[in-house]
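no FASTA, just this:
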C-alpha cells in the first residue's frame, strides 16, 4: 500500500522556518520504519486551517479530489504530523472531515503522537480526535481574536496619521526605521514586469513562465514563479500605493510608494476580466474539450456529449428534444482528432506543447546547478579522505550523492524534452506530444480557443470560424481527415448549403491517391463514417 504525506503551516511569518521539511521528514521516517512507499508529498504553505482554506482550494482539497476520482487508491495512508495540520475548524466540522476521509477508504496516521484512524476505529478513538481538534480550534480562535484587536489598533493609527502597520506588508515594500516609512525594494522590478506582461495580453501561466525565463527572483524560498503569485500581485492594490485595511474600513490612498499608476492597474483588471470570460472551471476528470465551442451546423444550437452503447457522441441539443431533424451525431473520438488538427491549423499548438526556448533556459540552469553540486560533493569526498574518522563528512557525501543523482535525472529529463519539441508535427506525432487524457491540458486548450474567438459548426464537415471570419473546413472520409483553409472576408460566413458543398469538395480531394493537398492524417480509432450529410437549409452564422 502507498502513503501520502500532508504538511501545512498557516502564516507567512512561518515561511522562513523549516516547518514543511520537519513534517515531511517525519513522514519519510515513518514510511521507512513500516516499509511503505511514500508516493507523494502534499503541502500547503501559508494556508489557514482555522478558516478551512486548505480544504477549499489548497493541496488538501486536491488530495481529496484525487481520492474521489480513484487516482489515489482506497486503503492508502495519509500521514500528518498531528491533527492540527489537517484542520483547525470547529470540532464538529473537523470530526466530519476526518470521518469523510475514513469513509473514502483512507487510513489517517498522525505522527505526534502516533495514532491511526480507519474503518476499525472505535468511539474512544474518535473521542480522542475530537478533543484534540477542539483544543486546536479554541487556541486558534483565541489567537485570531487577539490578532484582530492588535490590527484594529494599527489600522486606526494608519488612518489618523499614516503610522506604519509593521513589516507584514507586500514583499516589494520595506519598512525603514526610525522614520517609519515604506520604500520599494528590488522586488518592485518584478511587479512592474508582471503588469507590463499582463497588458501585452499574457495570462498568469505565460507571465509566470516569462518571469522564470528572465530570471526574476521569487518573493520567498520558492524557485519558480507560479500562477497564484502572479494573480495575487496583479490584484493587490498596494501596487498603486493603497492600503486596504482588513477591518473592513475605507482604503487609505497614498499610503505606500506606488509601483504602477492607477490607469495601468485598472487596465490590468480589465484584462483579467476579459480572459475569465473564456475560462472553464468545470473540475470533471473527463473534461469536455469542445465545451462552449461547438454548434450544430443545421440549427445553430450547442452540441453536447451523449453515450450510445460502446461510443460517445457529440449531438445537437435541439435534436435531443426533436426540434432539429437534419442533425446527425458525430463520434467524440473522431472530433478530438479534428480538434488537434484545428490547434495546428490555427497555429495554437505552442499553447499545449513544451516551449523550446523555455526548456533550453531551464536546461542551462539545471546544468549549472549540477556542476555546482558536483564541485561541492568533491570537496566533501576530499574531506572524508583526509578525515575518515569524522562521521559528519560521510553523511554529507551520502547526501551529496543523492542530490547529484537527482540533478542528473532533471538534466536528462529536460534534454529529452528539448529534443522532442517541434512546431512541425504530423497528427500522429502531435498525439504523442499532447496528453489528451490530462485534464489541465484539455482545459487550457479549450480556454485558449475561447480567447481566440473560435466557434465550430458541424454539418457535413467542421466549419471553423474565428470571430466573424471563416478560417477552415475539416472533413472526414473513410477514416482520413482533410482540411481546406478559407480566406473569406469578415462577416462572410457560408450558409449550410455552401458549408456542405465545401466539405464535399474536401472529401473528393481526400478520395484521390495520397489525399491531395488537403490530407492531414488518419483517425485514431477508425469508424468508417465521418460526419454525415444534412438536408435542411439555414444560415450558420
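Here it is on my side, so go on. Please read all numbers here as calculations on a predicted model, not as lab measurements.

all contacts plus neighbour counts: C-alpha atoms, from now on.
Fine.

other SSEs contacting the lengthiest helix in the chain?
As assigned by DSSP state H, the longest helix anywhere in the chain is helix 123-161. Judged by 3 or more C-alpha pairs under 8 Å, 6 or more residues apart in numbering; DSSP states H and E, helix 123-161 is in contact with helix 83-86, helix 91-103.

who are the packing partners of the longest one?
Using 3+ C-alpha pairs under 8 Å, 6+ apart as the contact definition, the elements that helix 91-103 packs against are strand 107-111, helix 123-161.

do a quick rundown of the helices in the stretch 301-450 of the chain.
332-345, 356-386, 391-420, 427-433, 439-451 (DSSP state H, counting those that start in this stretch).

got another, please set it beside the one above:
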C-alpha cells in the first residue's frame, strides 16, 4: 500500500495569504512527495492561526489531524510534511516536546522540508542527534514569538498612554460604525451616519425588551445591510450592545496563555466619538442581563409577560411552561420543573398561564406592589475611597519588600506576589463599584416604571388585539418592576425589584400575596366578611339620636 504524506501549511496572519507563503509551502511539499513517490494530501491548512499559544493544536486543522492519529485512523508510516518545526508549534519546549515525541511514537514520520530532516521513531532510537536539532529549533521559535509578543505589548502600552494623554489616533482599526480619515490636521475618527443610526436602533430595541434573536430577525427581514457579514448574527448584536466603544471608550485586550481574552489596563474615555450616551448603554445592558435569566427564546408565539420570573414557592425551582394544545380541552400552564422531572416537590398544581399573567398585571396596575415601601440603598461594605486607601497601603508595603526580593529572599518574593494579587483584586472591586453606580443611575424610578407600564397597558387596551411589540415592551417593564413571582399550591406572591446597594448587595425585599384559594384562607375571608356584615347590622340598629352629628362647617370649639 502506497504511503500518504500529509502537508501541513500554517501562517499566523491572514494577510500572508496575499504573499508567497502559501505557494512556497505547497510547492516544497509537492516536490518532496513526487521525489519520494508517495500520495500527497495537501488539505491540512491553518491560515491566519497562531501557534504561539497552541491555537492550531486545540482548534485548527492540526487539532483534527492529531485526533485522527490518536484514534488510529491515520496509518502508521504516514508522513507529516512541514516547512519547519515552527509551523507545528511555537509553544515553550517543555510543552511541545512531549507532544512531538508522542506523535512520532504513534508511527508518524515528521519531515521538515526546509532542512530535509526526517524524525521517525526508528531513527531517533538509533541516533538522538536530530532530537537536539529539533530542541534548538523549538527553542528559537518560542523565543522569537515571545520577544515579538513582548515588543508588541510594549508598543501598545505606549500607544495607550499616547491615546490617554492626547486622544491621538493610535490605530486604523476602529469599530464598524466609525472610520479613520486623514486631512491637513492629521488623522481623526469620524462616524458613519447610516451605521450609527442602526447602532442606535439596536440599543432602542434592546431597551424595549427585544433579545438578540428578535433584533436580528427584524434587521434581516427589513434587509438592513450588516456591517461585516452577509446577514446579521445574534452574537454580533450581543457584542455591539456590550461594547463600551459606543460611548467612546477605547479598551485594549490581549490573549493570555490559556487563550482567553482579557482587558489590558484602564479604558481610555473619549477616544472614539460617542454614538449613544451612558444612560442608554446602561439601560440596554441591564435589560439584556435580565433577559439572560428569562428562559430562552419563545419563537413566534404569544410573548410571555412573566418569562423567567416565575418560581415554585415550595422548592424554588423554575416553573416550566407547558403547552397542552388549543382550548377548550388544552391550554397553557405553569408547572414546577422539579416536580415534572420526578424530583421531590409537593407542588403538583398546574397554574393557568393567562390567569397568572392577568393577576400579576392587575397587582402592578392597581398599585398593590406600590404598598411595599422601597428601602433606600444603604452603604454596606467598603466605599471607593476605602478601597483606594487599601491599595495605597498594599503598594507601600509591597515597595518595602523590594530590597528583600532583590536579595532572593523566597518568603519575601511570595509576599510580594501576594500583595500584587491583592492590589489587582482591590482594583477589580473599584471597577465593579463604578459599574454598579452607573447602573443605579440609569435605572428609572418607580414612578417612571409605573407610568411606562400604564402607557403600554392603555395601548394594548386601545388596539384590542395581541401586539407582539407591545407585549415585548410590557415584559421588559415587568422585569424592571418584579423580582420574582412565586406559585405555590394555593397562592401567588410577588416580590418587587429593589435597588442594588453599595457593595453589590440588594436592599431587603418584601413580598405581596395577590391570590390565595386555600380552604383555610377562604374560610378566614368568609369569617371576616361575616364579621363586617354583623358590625354593619349592629350600627344600623342604633337609634338615630345616638348617632354622632357632624359639626357645622363654620362651627368653632
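That came in fine, so what should we check first? Just so we're clear, the structure is a prediction, and the values are computed from it rather than from any experiment.

quick one: TM-score?
Here the TM-score for the pair of chains, by TM-score structural alignment, normalised by the length of structure 1, is 0.43; 314 aligned residues with a C-alpha RMSD of 5.6 Å.

before we move on, the earlier item: quick one: closest of the helices of the stretch 301-450 of structure 1 to residue 56 of structure 1.
Among the helices of the stretch 301-450 of structure 1, helix 439-451 comes nearest to residue 56 of structure 1, with 18.7 Å by C-alpha to C-alpha.

now the closest one: buried residues?
Of all the residues in helix 439-451 of structure 1, those buried under the rule 16 or more other C-alpha atoms under 10 Å are 439, 441-451.

what's the following helix or strand after the longest helix of structure 1?
Scanning forward in sequence from helix 123-161 of structure 1 by DSSP states H and E, the next helix or strand is strand 173-176.

how about that next one: buried residues?
Those would be 173-175, for strand 173-176 of structure 1 by 16+ other C-alpha under 10 Å.

check stretch 303-311 of structure 1 too.
For stretch 303-311 of structure 1, by 16+ other C-alpha under 10 Å, it's 303-306.

show residues contacting that stretch.
291, 294-296, 312-317, 331-332 (C-alpha atoms under 8 Å, 6 or more residues apart in numbering).

re the thing from before, which of the helices and strands packed on helix 123-161 of structure 1 is buried the deepest?
Mean neighbour count (mean count of other C-alpha atoms under 10 Å) peaks for helix 83-86 among these, with a mean of 22.

output the contacting helices and strands for that one.
Against helix 83-86 of structure 1 (3+ C-alpha pairs under 8 Å, 6+ apart) you get strand 2-8, helix 123-161.

how about 10 Å then?
Packing partners of helix 83-86 of structure 1 (3 or more C-alpha pairs under 10 Å, 6 or more residues apart in numbering; DSSP states H and E): strand 2-8, helix 53-56, helix 91-103, strand 107-111, helix 123-161.

and after the shortest one, which helix or strand comes next?
Okay, so that is helix 53-56 of structure 1. helix 59-69.

report all helices and strands that the helix or strand immediately after that following helix in the chain contacts.
Next helix or strand after helix 59-69 of structure 1 toward the C-terminus (DSSP H and E): strand 77-80. Using 3+ C-alpha pairs under 10 Å, 6+ apart as the contact criterion, the elements in contact with strand 77-80 of structure 1 are strand 2-8, helix 19-34, strand 37-44, strand 107-111, strand 114-117.

the same query, at a cut-off of 7 Å, please.
Applying 3 or more C-alpha pairs under 7 Å, 6 or more residues apart in numbering; DSSP states H and E, one finds that strand 77-80 of structure 1 contacts strand 2-8, strand 107-111.

export these to CSV and tack on mean neighbour count?
As requested, those are exported to CSV (neighbours: other C-alpha atoms under 10 Å):
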stretch, mean neighbour count
strand 2-8, 23
strand 107-111, 20
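
and residue 440 of structure 1, how far from residue 29 of structure 1?
From residue 440 of structure 1 across to residue 29 of structure 1, the span is 33 Å (C-alpha to C-alpha, to the nearest Å).
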